[in-house]
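>>> my questions concern the predicted model and sequence given below.
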Amino acid sequence: MTNYLTTFPGFYETKDMRMIDDDGYISIMARTDDVICTAGYRLSTGAMEEILLKHSCVTDCAVFGVKDKLKGEVPIGLVVVTEEKEGLINELVTSKLAIVKALPKTRSGKTLRGTMRKIANGEDYTVTPTIEDATVLTDLTQVILMLLE
């Protein structure tokens, strides 16, 4: 408990990464401890998501790590966009990124990154009863597997 009270004296550290936009609205991006290890480097998936969200066409995104024999883990990014324009993926990153119609979310708005990670790693997963639209997982499974080919 003391770890959560020492970073900001008098305040509770939630370990959530947040972004404050120009209008003062706060968006919770990810856990600060949600990192992947790629070739010995610790990369923040939340920081990668923040970069993707800065593009004017991106309305939502998720980045998560997938097991890789050579590098340990590699990041995969999924983005929801307002419009698909030619060359958009090249503007965002060069590999392991796909445009999707929607991300799996709970009714409270939490993105199910753990479920997507399990799909990518070929692990069993349980569909939470709080998922907003379970059919999204069917479409995402095909996209994720295509990225891993």
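Arrived safely, thanks for sending.

>>> C-alpha only now, for contacts and for neighbours.
Noted.

>>> quick check: end-to-end length of stretch 117-124?
The stretch stretch 117-124 measures 10 Å between its terminal residues, going by Cα to Cα, to the nearest Å.

>>> okay, now the one to match up with it:
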Amino acid sequence: VIVPGYDVKIFDGEGREQPAGAEGAIVIKLPMPPGTLPTLWGDDQRFIDSYLNTFPGYYTTGDSGYFDDEKYLYVMGRTDDVINVAGHRLSTGSLEAVVAANEMVAECAVIGVFDEIKGQIPRAFVVLKAGVEVDPKALRMTIVDAVRDEIGPVAALKEVVIVPALPKTRSGKMLRATMRGIADGREVVIPSTIEDIAVLEAITPLLQRGTSAD
């Protein structure tokens, strides 16, 4: 629920306000209430360029989300977690919401990886709930069908990889950018805040191959 004093809106990439249920960039109309971030230390211009120039008259949060019919705000993820599949912009947060809804899945991460034909394609990495045993192919088909029904065929999700754990920082942030870099074959810098580097090392072959070890 929006705190009084904040005029929050959902914009598409062209700055058009979106209706209920449509996901887009979460922005806040200026001026904002006292106590909000006024600038970046020692770099006013960077603050302006990063947060105020994208949609003039609005503060850009960098998050994506949507309002439901009752004006509840749902934050789906960061706008830089939007992938481009054959010209269609898709939020990995929306895809993750569908994947996570599966009763066998404890947590998941969806990343967009490079594809020569479509630009990017989504790949889902899932951790199963404790004690769950499932045929990987059956789980993949169930999740792929759910994404097709909820998001549409344009999502083009075909790969669902079961992993023992997902790499996170000590504060609990999923290291999606690091996973994406490894999957794309790029050199990556491992964040110093990583909680357990062994987790990342364990799934690196799966990120590179795109297939489950099951």
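Yes, it's here. Predicted, not measured: the structure shown is a model, and the values here were computed from it.

>>> which stretches of the second structure form strands?
In the second structure, the strands defined using DSSP state E lie at 8-11, 24-29, 58-67, 73-78, 82-85, 88-91, 105-115, 119-128, 159-162.

>>> tell me which of those lies nearest to F47 of the second structure.
Using Cα to Cα as the criterion, the shortest distance between F47 of the second structure and these is 10.2 Å, found for strand 58-67.

>>> which stretches in the second structure count as helices?
Along the second structure, the segments classed as helices by DSSP state H run 44-47, 92-100, 136-150, 176-183, 197-209.

>>> can you lay out those helices as CSV showing distance to C108 of the second structure?
Formatted as CSV, the entries for these read as follows, by distance: least, Cα to Cα, whole Å:
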stretch, distance to C108 of the second structure
helix 44-47, 33
helix 92-100, 6
helix 136-150, 12
helix 176-183, 11
helix 197-209, 13
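
>>> now the ones you listed in TSV, with distance to G62 of the second structure and mean neighbour count?
Rendered in TSV, the data for the helices of the second structure read as follows (distance: least, Cα to Cα, whole Å; neighbours: other Cα atoms under 10 Å):
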stretch	distance to G62 of the second structure	mean neighbour count
helix 44-47	13	13
helix 92-100	13	21
helix 136-150	24	16
helix 176-183	15	19
helix 197-209	26	16
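
>>> what span of the second structure lines up against stretch 55-67 of the first structure?
Counting by TM-score structural alignment, stretch 55-67 of the first structure lines up with residues 102-114 of the second structure.

>>> ok, average deviation of stretch 43-53 of the first structure from the second structure?
Superposing on the second structure places stretch 43-53 of the first structure at an average distance of 0.6 Å from its equivalents, by mean Cα distance after the TM-score superposition for the first structure.

>>> of all the strands of the second structure, which one comes closest to D135 of the second structure?
With Cα to Cα as the measure, strand 159-162 is the member of the strands of the second structure nearest D135 of the second structure (10.3 Å).

>>> check the fit of the closest one onto the first structure and give the mean distance.
After superposition, strand 159-162 of the second structure averages 0.9 Å from its match (mean Cα distance after the TM-score superposition for the first structure).

>>> over in the first structure, find the residue span that strand aligns onto.
Mapped onto the first structure using TM-score structural alignment, strand 159-162 of the second structure covers residues 96-99.

>>> and for stretch 184-201 of the second structure?
Equivalent residues of stretch 184-201 of the second structure are located at 121-138 in the first structure, counting by TM-score structural alignment.

>>> what's in contact with stretch 121-134 of the first structure?
Contacting residues not belonging to stretch 121-134 of the first structure are listed as 66-67, 104-107, 115, 118-119 [Cα atoms under 8 Å, 6 or more residues apart in numbering].
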